[in-house]
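Novice: no sequence on hand, only this structure:
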């Protein structure tokens, strides 16, 4: 059967990808800090909206707070509206 070599290659690729995904302690600490910074930025946006400043203003503030933290200007979080 020709499926076995393909299955073996697929499994090997999957395992090698998993091995690459391991982070060092330093990288893990950086990830934790980044997630906390993103959470703080989103908490600030929530407080801004609660204060009645308006969605446009709050999203601009969120974009500034998230700059360089994550993919996209809203720290990787989008709304449906």
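Specialist: Received, thanks. Everything numeric here is computed off the predicted structure, so don't read it as measured data.
Novice: please count neighbours and contacts with C-alpha atoms only from this point.
Specialist: OK.
Novice: now for residue 79: which residues touch it?
Specialist: Residues counted as contacts of residue 79 (CA atoms under 8 Å, 6 or more residues apart in numbering): none.
Novice: report the separation between it and residue 59.
Specialist: Per CA to CA, to the nearest Å, residue 79 is found 11 Å from residue 59.
Novice: what about versus this one:
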């Protein structure tokens, strides 16, 4: 009987440890995701300022692509609008 209680307690503790490990990894992934969104937002803000400065769309899109390299999917930093 004592062995079963100890085994059950060990299983519960192991499950809790695994749950905390997954939660910590999830928090890390969430922080990384937030950082990528902020980086993409900053790149898009720079692209808007580039256009406000009178630079051409091709120039500003090239700067956007450079700023977004490695953080977003696609040619337009994860976002494209019509025009």
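Specialist: Great, that's in hand. Computed from a predicted structure; not experimentally measured.
Novice: overlay them and tell me the TM-score.
Specialist: Overlay of the two chains. TM-score (TM-score structural alignment, normalised by the length of the first structure): 0.69; 60 aligned residues with a CA RMSD of 1.5 Å.
Novice: give me the three-state assignment for residue 76 of the first structure.
Specialist: Classification of residue 76 of the first structure using DSSP: H, G, I helix; E, B strand; the rest coil returns coil.
Novice: tally of neighbours for it?
Specialist: For residue 76 of the first structure, the count of nearby residues is 11 (other CA atoms under 10 Å).
Novice: quick one: map it onto the second structure.
Specialist: In the second structure, residue 76 of the first structure lines up with residue 78, judged by TM-score structural alignment.
Novice: for the first structure, just list every one of the helices.
Specialist: Secondary structure of the first structure by DSSP state H: the helices cover 3-20, 25-50, 55-66.
Novice: what is the corresponding segment of the second structure for the second one?
Specialist: Per the alignment by TM-score structural alignment, helix 25-50 of the first structure matches residues 27-52 in the second structure.
Novice: any buried residues in that stretch, and which?
Specialist: Residues 36, 39-40, 43-44, 46-47, 50-51 are the ones in stretch 27-52 of the second structure that count as buried (16 or more other CA atoms under 10 Å).
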